[in-house]
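Enquirer: Quick one, what's the 3D model for this:
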Amino acid sequence: MEVIAIQKSTLEGMKNELKELLELTENATQKYAPIFKEEKWLDNQEVCLMMNITKRTLQTYKDKGLLPYSRLNRKNYYKLSDVQALLKAGQPYKSNEDGVIDQ
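Expert: Below you'll find the model as predicted:
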């Protein structure tokens, strides 16, 4: 077991910085929690399964602005209501078994 000795003032400074970091995290959580509670968010795989489309078709929907999305940590998320609205409107592009997009 290794023992490391530091000055009490240094330890107190570290404690204070950790408390500030915790407060920032709690504030951010409180600020954005209502957004995620209001709406269910889906990832790429969930949307593809729900709509019965390929990832390429999903990319086409994004490229053409047909399906809005948000990006968080290099991952895309879609509002369930947006996916349902696109399903209700009818899918403008859908891949067939060969991966060819039919219009």
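Enquirer: contacts and neighbour counts: CA atoms only from here.
Expert: OK.
Enquirer: Report the buried residues of the longest helix anywhere in the chain.
Expert: The helix that spans the most residues within the chain, counting by DSSP state H, is helix 8-38. Within helix 8-38, no residue counts as buried by 16 or more other C-alpha atoms under 10 Å.
Enquirer: structure for this one too, so we can compare:
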Amino acid sequence: MTDLLFSQKVDEETLDQLESFLNQISSLCDKHNDKSLNEWLDAQDVCEILNIQPRTLQTYRNNGKIGFSQIDRKIFYKPCDVQKILNSNNSNSKKQRHV
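Expert: The predicted structure follows:
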């Protein structure tokens, strides 16, 4: 009987510690995600990620398909905007496969 009570107590303590650990990990992940959204990509990075030519990227800008910011002559893109295009392209290719 003592073994059973001890086992339950250890399990509760272990679960509490595990929950605390998971909360800390979750907090760290949230902080990291916020930082990555503040980083900007230049045109070369975006072209490599999307596997497109610079002219196609310009068309995306002109059509409002991707947001951007310009400082002097340099254009920058948010990673989340690039991710949206990747997700859009993936969902379009999946739809075409099912047709």
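Enquirer: picking up where we left off before, what's the first helix or strand after the longest helix of structure 1?
Expert: strand 41-43 (DSSP states H and E).
Enquirer: Run through who's touching that following strand.
Expert: Strand 41-43 of structure 1 is touched from outside by 75, 76, 77, 78, 79, 80, with contacts defined as C-alpha atoms under 8 Å, 6 or more residues apart in numbering.
Enquirer: Repeat the analysis, applying 10 Å as the threshold.
Expert: 47-48, 50, 69-71, 75-83 (C-alpha atoms under 10 Å, 6 or more residues apart in numbering).
Enquirer: Stretch 77-89 of structure 1 now?
Expert: With C-alpha under 10 Å, 6+ apart, stretch 77-89 of structure 1 has contacts from 36, 39-47, 50-51, 61, 66-71, 90-92.
Enquirer: same deal with stretch 9-22 of structure 1?
Expert: The contact list for stretch 9-22 of structure 1, computed with C-alpha under 10 Å, 6+ apart, reads 5, 8, 23, 24, 25, 26, 27, 28.
Enquirer: so where in structure 2 does that stretch end up aligned?
Expert: Residues of structure 2 offer no counterpart to stretch 9-22 of structure 1, counting by TM-score structural alignment.
Enquirer: roughly how far is the helix or strand where residue 18 of structure 2 lies from the heart of the chain?
Expert: Following DSSP H and E, one finds residue 18 of structure 2 within helix 2-38. Distance of helix 2-38 of structure 2 from its chain centroid, counting by C-alpha atoms, centre = their mean, to the nearest Å, is 23 Å.
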